[in-house]
Structure formats: C-alpha cells, structure tokens
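Visitor: missing the sequence, but the structure's below:
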C-alpha cells in the first residue's frame, strides 16, 4: 500500500492507497476505519477489489500516522476530512466506513453528497439507543473504558503488544497476516514502552459525540440522497452473538430511510473486514458487481 498525504488546514491527513494511482482515472473507494483503528483495517477489502479499482483508506485524525493532527474531533470534523480526501482525488468516489468510520462516512455523504457516488456502511452508522436520562460519561466508560485504558498502557516489546490482539476473543480464531500487519502498524514507541499510536483523547471525544448526538445520525439517514447499503455482522466486539446492530434496529432504519441492508454470515465486528469471504462480499457491494442485496425491510 502506498502512502498518500491529503492537505488539510491543520497539516497532512495520512492515507494508504492500494491499486492504481487516482490520477489514472479509474474508480476509487474512500474508506474510514473504526474508533481505535487505522487505515490498515481495509487491507483485505483492498485486495478483494478488481485490479482497476483503487482504495484510499485514511488514518482519521488522532489515529495512525494522522495522530498528531489536532482536535476538535467528532463526526463533523471527520466528515470534513473525508470531504478533503475526496476533493484530493478530484472526482466523485465510492464512500465507505466501518464502525465509527461508518458514522463519519454517513455524515460526509449527507453534508457533501456531490463528492460521492454511493455509500456503504459496515457494521455501524445506525443511531444506537441510549437510555433516557443516562449520563453520557457513564455510558462512555461502560462501552469504551477498557479500550481507552489499553491505549494508555505501555508494553515491553512489539511482540507483547501483538499478543494482546492475538489473544482477543474476537480475533484469536481468525488470526491472519493482515491482522498482524495491522497491529504492528499501530505500535509505536521505544523498546520497553511500546504503545498504540491512537490518541486516547480523540477516542473519548469521538465516543462522547456518538452518544450525545445519537439522534443526529437518524436525521442523516432520513436525509440520504445517495444509493446506500449497510453490511452488518451477526457477532459483536467479543466474537459472540448478538452483533452490535440488532436486527430490530436494522429493520427500523431500513424502513425509515432508503438504506438497504444485508447480514454478512460468519463474522464479527472486526472480522467483517478481515475474513476473506466477508471482505470479498464487501468488495462486490462497493463495486456494484453484487447480486441484489437481500433487504431487511
């Protein structure tokens, strides 16, 4: 994958490109990753695309090689960065995002529809119900507290850091070279103090935005004017059923919007991007080569 630097007023947004250069004029997929992830999340999907397609996966600000770009964070800011990436390509692109990246992609598709030809949400993008009167910080701690704690930890070696992921219940049974490369890309620091590149403050700010402003993503879904698909996993962040997007929630939003939805078999919230069969199906939908989706309506 080739390094691409996308100009922003705050400095370059880092991205990784696979396939032909955008200047070759072929079709391009622009991809946004999850809340503690990086551009390397999309390696298997990139490999599954036809050879004339490019995939441009960004490191969202606060992550990967974009971790020095400053806040504020939040989906509006990430949507603006995705718009900058599309403008850098110079023609409309297919837009996709996984997990938190799906919310950023949804916001970008709503705010800047002329920059994109279609939208594909991957296991994210639907407003998650928040109990009435719930303390957003308590919800944040319950959902992202362990991840933020890991981001603040240091490890003696890169191998010790890789082992954290290799032993994760959602990843252990599906460990691959792609996952190994993804973790090593995320690792930084000197021996004895290896840590994640992800800024914990960015994760906390983005997580709080997803909770406090959950209803606004419903407004985005209702306002979509682009062809839009949702691909979602039957298992969640610890590799167990149910997935993070319950079937009733999916059915509600396919009724409330133009979104089409399909459950991708035999994967979880993470392996929906890395399992070969799941990555191949995502590539089919991104490129429009697929048989019609089985809608959840």
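Guide: Received it, and whenever you're ready, just let me know what you need. Here the structure is a predicted model, which is why all the values come from computation and not from measurement.
Visitor: contacts, neighbours, all on C-alpha from now
Guide: Fine.
Visitor: Around residue 73, how many other residues sit close by?
Guide: Residue 73 has 20 neighbours, counted by other CA atoms under 10 Å.
Visitor: and it, what is it in contact with?
Guide: Listed by CA atoms under 8 Å, 6 or more residues apart in numbering, the contact partners of residue 73 are 61, 202, 205, 206.
Visitor: Emit the ChimeraX select command for whichever of those are buried.
Guide: Here is the ChimeraX selection string for the buried members of the contacts of residue 73, based on 16 or more other CA atoms under 10 Å:
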select :61,202,205,206
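Visitor: In JSON lines: the contacts of residue 73, plus secondary structure and distance to residue 185.
Guide: Listed next are the contacts of residue 73 as JSON lines, based on DSSP: H, G, I helix; E, B strand; the rest coil; distance: CA to CA, whole Å:
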{"residue": "61", "secondary structure": "coil", "distance to residue 185": "15"}
{"residue": "202", "secondary structure": "helix", "distance to residue 185": "18"}
{"residue": "205", "secondary structure": "helix", "distance to residue 185": "23"}
{"residue": "206", "secondary structure": "helix", "distance to residue 185": "22"}
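Visitor: then this one, side by side with the first:
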C-alpha cells in the first residue's frame, strides 16, 4: 500500500524532562507562529507511527510527536511511569515550545491515539490546563471495555495480544521483525508501506541477531493499569476545559467488529455534556486510522477544525 500523503522527513529533537531528555520528532511549519500540534502515541508505539498524519499537517502547522517515556528513543528515561508522568512530560514539551509564555504558537492542539488519548485528556485537564486550545482523540481517551481478567498482566495480555507478545521476543534481523508484524491482523496489511516500516524500525534496539523492542514492559504494565482501571484517569473527560473530537474506528485492535467504541457504547457516555463530539471513520481499524487515506484525512481535518474553533 502507498502512504496517504507525501511523507516529509522530520527532525530529531529532545526536550528536557524529569530524569533526562524526551526524544521527539519535529515537522516544521512554513510560517512563524503557526499552530502547534502535539501527537501522542499509544501504549507500545512510538513517535514515527504519526508520520502520515504529521506529513498531512506539516507546513501549515508545527507538528511534534514525542516518544513517550519507556518507548522508542525515550526508552532510557527512568520510572516512575504512569499516565500522570506522561502528561507532565507532554506539558514540558509544550513549555519548551513557548506555549506558556506567549512567544510560541497562538493555538495548540493535542492529539492522542489509543493510550495517548488518555495522556492528552489528562494533560489538557491538569498540568497543561490553559496551554491547550483543542483536543482530538483517535480511538482512545474514553473508557475501553475492560477484559475480564483478575490481574494487570492477564488483563493486558487479553487487551493487547500479539502487540504485547513481541516485548519478550528476540529477532535475528529486520526481515524477521517484518515477518512477525506481517501476521498481525491490523498491522500486517501495512508492513510494506515505507512510513509504517520506519515506525516498526524505530521500535527496535540492540543489533542482529539480537534485535528486540525498546518498549519497557514495566512502563506498559503501569500505564496499562492506569488506562484500563484508574477511575481518576477514566473520568478526566468530565473536566475538559476545551471541546474535544473523538474519531473512532469501525473495527478494533485485531480487526474485530465492533471495535473499542460503537454507537451504542458512546450513546451511554454522556458525551454532549462533556463537550466531546464522536465521529466514526468508516472502514478503519485501530491501526489504519493513522495510516489509511480516510484515516489520515479524518485526523487532519479534525485538527484543522480545532485550530479554526480556537481562533
């Protein structure tokens, strides 16, 4: 499959945070004081997952995608983990771009995919309150159906499946990594896409024949428990200071229907009172929302709407 937009090459940057430097990718704008868009990835992902979306926005916006603590090139940042720590790291990134002093962009939009949606809502309602003018949630940020498991490890295994399995796997070379992902029901159709291949490569650490995922299992364990069971996190959308848009996929993390959200579940969440507008992105799953033409177009359109609304 081809990428949905011409993928621009980002700049590697770092931002000081508690305990070290947070790695991030930066796509520049064509004009000064352009809107700042911060893209926050999911629980075992990394910044490069956003490359097609970032390319669709770059030029008109400054776009920054961090590798969250315990992932990608931020894997070496120390604990504590947890969504509150990630929200603080995102706030430090906003501060670094001048969101708090009037010297940076006039409009800032946070975008979060999957677990990143919960990080984005927590930052918007808490540590970054007043710094964020728009919020876009991409198949995340509102409570998920919790797997019927007795403990955190079993719960995460049921929820994440093969995405979690790779954390205990050693690969002899990148071809073996691609072969592993080719079997995944939602990533598999995209492994030949250069942008997706770059995302999968950014996940790796070590050297052949001992390549492995850079993702910290402990980070996943702590963050996953927060995402699925922490009531304070799950209720954050009731205190959002800005309107939010939720884009939800027709299919789920393994391509199943219904996905993480559906019309019936969303109808019972009281979204109108929380100033959250939900929109289905047809013929997408949890991963292709970030890679397919219709998914990229929907995310980019929601970001641009948030910018206009904030202006």
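Guide: Nice, thanks for sending it over. Every value quoted in this text rests on a predicted model; they were computed, and no experiment measured them.
Visitor: Need the max-distance pair from the contacts of residue 73 of structure 1.
Guide: Within the contacts of residue 73 of structure 1, 61 and 205 form the most distant pair, 11.8 Å apart (CA to CA).
Visitor: any idea how far residue 165 of structure 2 lies from residue 204 of structure 2?
Guide: Using CA to CA, to the nearest Å, we find residue 165 of structure 2 at a distance of 14 Å from residue 204 of structure 2.
Visitor: Looking at the two, which one has more neighbours?
Guide: Set residue 165 of structure 2 next to residue 204 and count neighbours by other CA under 10 Å: residue 204 wins out with 20 against 10.
Visitor: What segments of the stretch 151-297 of structure 1 are helices?
Guide: Along the stretch 151-297 of structure 1, the segments classed as helices by DSSP state H, counting those that start in this stretch run 158-166, 177-186, 200-212, 214-222, 247-256, 271-274, 276-287.
Visitor: Surely residue 222 of structure 1 touches residue 255?
Guide: No: taking contacts as CA atoms under 8 Å, residue 222 of structure 1 lies outside contact range of residue 255: 9.8 Å.
Visitor: quick one, which of those two is more surrounded?
Guide: Counted by other CA under 10 Å, residue 222 of structure 1 and residue 255 do not tie: residue 222 has more neighbours, with 17 against 13.
Visitor: so who does residue 181 of structure 1 touch?
Guide: Taking CA under 8 Å, 6+ apart, we find residue 181 of structure 1 in contact with residue 40.
Visitor: what about it, distance to residue 55 of structure 1?
Guide: In this view, residue 181 of structure 1 and residue 55 of structure 1 are 17 Å apart by CA to CA.
Visitor: same check, this time on residue 162 of structure 1
Guide: According to CA to CA, residue 162 of structure 1 stands 26 Å off from residue 55 of structure 1.
Visitor: Might one say that residue 226 of structure 2 is in contact with residue 84?
Guide: No: using CA under 8 Å, residue 226 of structure 2 and residue 84 do not qualify as a contacting pair, with a distance of 9.0 Å.
Visitor: In structure 1, what residue corresponds to residue 197 of structure 2?
Guide: Here residue 197 of structure 2 is matched to residue 180 in structure 1, going by TM-score structural alignment.
Visitor: Give the burial count for its match, as a bare number.
Guide: 15.
Visitor: Now for the closest residue to it other than its chain neighbours, how many residues are close by?
Guide: Distances taken as CA to CA, 6 or more residues apart in numbering put residue 162 closest to residue 180 of structure 1, at 7.0 Å, once the chain neighbours are dropped. Look at residue 162 of structure 1: counted by other CA under 10 Å, it has 19 neighbours.
Visitor: And residue 162 of structure 1, how far from residue 183 of structure 1?
Guide: Going from residue 162 of structure 1 to residue 183 of structure 1 by CA to CA gives 6 Å.
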